[in-house]
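S.K.: coords below, sequence missing:
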């Protein structure tokens, strides 16, 4: 297949493209950032924004399937400024679904991994991503050509994920880069809340495999009956993750493990939250969480990446 990957220049998009190429597919990278210089053999680039219905439809005309990853991310970031997430995550997704329906293309939509938050302190990210899920179900039920499978990964992490301030330029703070950069620089890890909240993480390579497998399934069989939830077989707390990161960073740097500092929770975060996946849904596409990279191994690979690729070039602010 020739697969259009919206948001293909991003973190998960880059890993998904590699998985597609590994399986012999061709790739159209659809992104609003011009990253054509990063293309590999078998890839082409389409500069565009999912909010532009004409651009999306034109790109869809050249594809055999779509993996829709483009989104505005963030919890408190989208609460303080919800309009961009509504425009991209809802209207942008509608443009993708319309373009795919016009050409009867199979679609995999990256749904909301923290679906639990929909009923427990909903922020704009969850609202907008959940709304697009509802539209996907509408297209499947009532629109000719509706062939959309929803795939919900929990917190994806791994090499290449962007780093937020004060260690990088990303506007969105993600858990593994935030913890890892502090630990590698000898700074105590900051955890919001008491750290007992469940916040499952899944290695990005496994997420990419799930997206591509789901698209291949949908192309052959139509959409899955239920959303496919992608996460680890065993859950963990934020304190568990922090402890693993501190331990791995200490082994890399040769220093004593850093400590953990607990801070007040931020807007959009809920005490005793449970962000986890129903991994039994993976069976719909012939996958099992038992085959995923373990958290211990994933954290080791991730810490090693930041230690070798990020830390040497990091210059602390004056």
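M.R.: On my side now, so go ahead. Keep in mind that this is a model prediction, so the values were computed, not measured.

S.K.: Please count neighbours and contacts with C-alpha atoms only from this point.
M.R.: OK.

S.K.: ranges for the strands of the stretch 1-150 of the chain?
M.R.: 2-6, 26-31, 43-47, 65-68, 107-110, 148-153 (DSSP state E, counting those that start in this stretch).

S.K.: Relative to residue 80, which of those strands is closest?
M.R.: strand 107-110 (23.0 Å; Cα to Cα).

S.K.: got the strands of the stretch 1-150 of the chain as a markdown table, with mean neighbour count and distance to residue 212 columns?
M.R.: Listed next are the strands of the stretch 1-150 of the chain as a markdown table, based on neighbours: other Cα atoms under 10 Å; distance: least, Cα to Cα, whole Å:
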| stretch | mean neighbour count | distance to residue 212 |
| --- | --- | --- |
| strand 2-6 | 26 | 10 |
| strand 26-31 | 25 | 12 |
| strand 43-47 | 18 | 16 |
| strand 65-68 | 26 | 8 |
| strand 107-110 | 28 | 8 |
| strand 148-153 | 28 | 10 |
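
S.K.: here comes the other one, which I'd like you to weigh against the first:
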């Protein structure tokens, strides 16, 4: 058995988890930055594409009309955008104003010379869930309602009427029919705060693991410092502890050296046996995982100190427990 100085002993898993979780949180918060990016810059830097499903995007509106859908309580709008005709779900008063303004103009694409931009999400008809399950976003009935409302809309009639005198417009209108396999949902600032909240919660969890690992490293550092002050000869020659030990337990990662108990399992611990009135092994179970600990209790305190000694089979290491009990009064009920 070898004993090496490792101040990160017992903290490495926490440290790894904390760094991984903090990285994930930064990635989540980095995505939030795009939500707060000025809408004009998003429009220039990230052109709208329907393939980027359920991401915040920017769409330019050329024409808009407010409509009602059967069995739907929320307002919908038919919009003509740079990709064609879509449904937009929103309750924003600004859209009501835009629809009212567009209705007063007789020409096709009334906002063609104005830059009307909206942050939106693209809601697909079908999204694949876990294990190939399909989650339907737009029912066939809603698709039919979309198409029926679009055909009866003033926006469609206006385009048809003006297309009669414009061959190019008629050709464009025929190609750019209503997309019933997806609709747009206006981005809400509440969504932004929700995304920020998720990122912060994940960051807090990561920082919690980081603090836990920091505490273990700090305790290890203090105990190593105390060991080297007590026994300068072992600094740089840690294996002298094993070679000159009064007792060695490889399974418990425990040894006794010059009247001091030293545990170098998941954490590093050193203490004079004169200060200890009891040591007891116990276990903590979580489903199929069993982890064993040593609980050290001091003569001048009722507050025990617990050290992890790893996951062991329950019926092994009888000799080690017997030594702890017989040599240092371990039978004290802690």
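M.R.: Everything's here; your move. Keep in mind that what you see is a predicted model, and the values were worked out from it rather than measured.

S.K.: TM-score of the superposition?
M.R.: The TM-score (TM-score structural alignment, normalised by the length of structure 1) is 0.22; 105 aligned residues with a Cα RMSD of 5.5 Å.

S.K.: if we can go back for a sec, mind putting the strands of the stretch 1-150 of structure 1 in a markdown table, distance to residue 214 of structure 1 included?
M.R.: Shown next, in a markdown table, are those (distance: least, Cα to Cα, whole Å):
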| stretch | distance to residue 214 of structure 1 |
| --- | --- |
| strand 2-6 | 13 |
| strand 26-31 | 16 |
| strand 43-47 | 20 |
| strand 65-68 | 9 |
| strand 107-110 | 7 |
| strand 148-153 | 7 |
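
S.K.: Quick one: closest of those strands to residue 241 of structure 1.
M.R.: Short answer: strand 148-153, nearest of the strands of the stretch 1-150 of structure 1 by Cα to Cα, at 17.4 Å.

S.K.: which helices and strands does that closest one pack with?
M.R.: Contact analysis of strand 148-153 of structure 1 by 3 or more Cα pairs under 8 Å, 6 or more residues apart in numbering; DSSP states H and E lists strand 107-110, helix 124-142, helix 204-221, strand 228-230 as its packing neighbours.

S.K.: Kindly calculate the angle that the second one makes with strand 148-153.
M.R.: Okay, so that is helix 124-142 of structure 1. Between helix 124-142 of structure 1 and strand 148-153, the angle comes out at 150 degrees (axes from the mean of the first three to the mean of the last three Cα atoms, to 10 degrees).

S.K.: Could I get the buried residue list for helix 124-142 of structure 1?
M.R.: With burial defined by 16 or more other Cα atoms under 10 Å, the residues of helix 124-142 of structure 1 counted as buried are 124-133, 135-137, 139-140.

S.K.: will you turn the helices and strands packed on strand 148-153 of structure 1 into CSV that also has distance to residue 180 of structure 1?
M.R.: Putting those into CSV (distance: least, Cα to Cα, whole Å) gives the following:
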stretch, distance to residue 180 of structure 1
strand 107-110, 25
helix 124-142, 24
helix 204-221, 16
strand 228-230, 23
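
S.K.: which residue ranges form the strands in structure 2?
M.R.: 56-67, 76-81, 84-89, 116-124, 126-128, 134-136, 182-186, 247-249, 254-257, 260-264, 268-272, 276-286, 289-298, 305-310 (DSSP state E).

S.K.: I'd like these written out as TSV, with mean neighbour count and distance to residue 33 of structure 2 added.
M.R.: Shown next, in TSV, are those (neighbours: other Cα under 10 Å; distance: least, Cα to Cα, whole Å):
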stretch	mean neighbour count	distance to residue 33 of structure 2
strand 56-67	23	11
strand 76-81	23	25
strand 84-89	22	24
strand 116-124	19	14
strand 126-128	13	25
strand 134-136	13	29
strand 182-186	21	18
strand 247-249	17	54
strand 254-257	20	51
strand 260-264	21	45
strand 268-272	19	43
strand 276-286	16	39
strand 289-298	17	41
strand 305-310	18	42
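
S.K.: Distance to residue 20 of structure 2 added to those, as JSON lines?
M.R.: Shown next, in JSON lines, are these (distance: least, Cα to Cα, whole Å):
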{"stretch": "strand 56-67", "distance to residue 20 of structure 2": "26"}
{"stretch": "strand 76-81", "distance to residue 20 of structure 2": "41"}
{"stretch": "strand 84-89", "distance to residue 20 of structure 2": "37"}
{"stretch": "strand 116-124", "distance to residue 20 of structure 2": "29"}
{"stretch": "strand 126-128", "distance to residue 20 of structure 2": "27"}
{"stretch": "strand 134-136", "distance to residue 20 of structure 2": "30"}
{"stretch": "strand 182-186", "distance to residue 20 of structure 2": "33"}
{"stretch": "strand 247-249", "distance to residue 20 of structure 2": "35"}
{"stretch": "strand 254-257", "distance to residue 20 of structure 2": "32"}
{"stretch": "strand 260-264", "distance to residue 20 of structure 2": "26"}
{"stretch": "strand 268-272", "distance to residue 20 of structure 2": "25"}
{"stretch": "strand 276-286", "distance to residue 20 of structure 2": "23"}
{"stretch": "strand 289-298", "distance to residue 20 of structure 2": "23"}
{"stretch": "strand 305-310", "distance to residue 20 of structure 2": "23"}
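
S.K.: Can you tell me which of those strands is nearest to residue 27 of structure 2?
M.R.: Among the strands of structure 2, if distance is taken as Cα to Cα, the winner is strand 56-67, at 15.9 Å.
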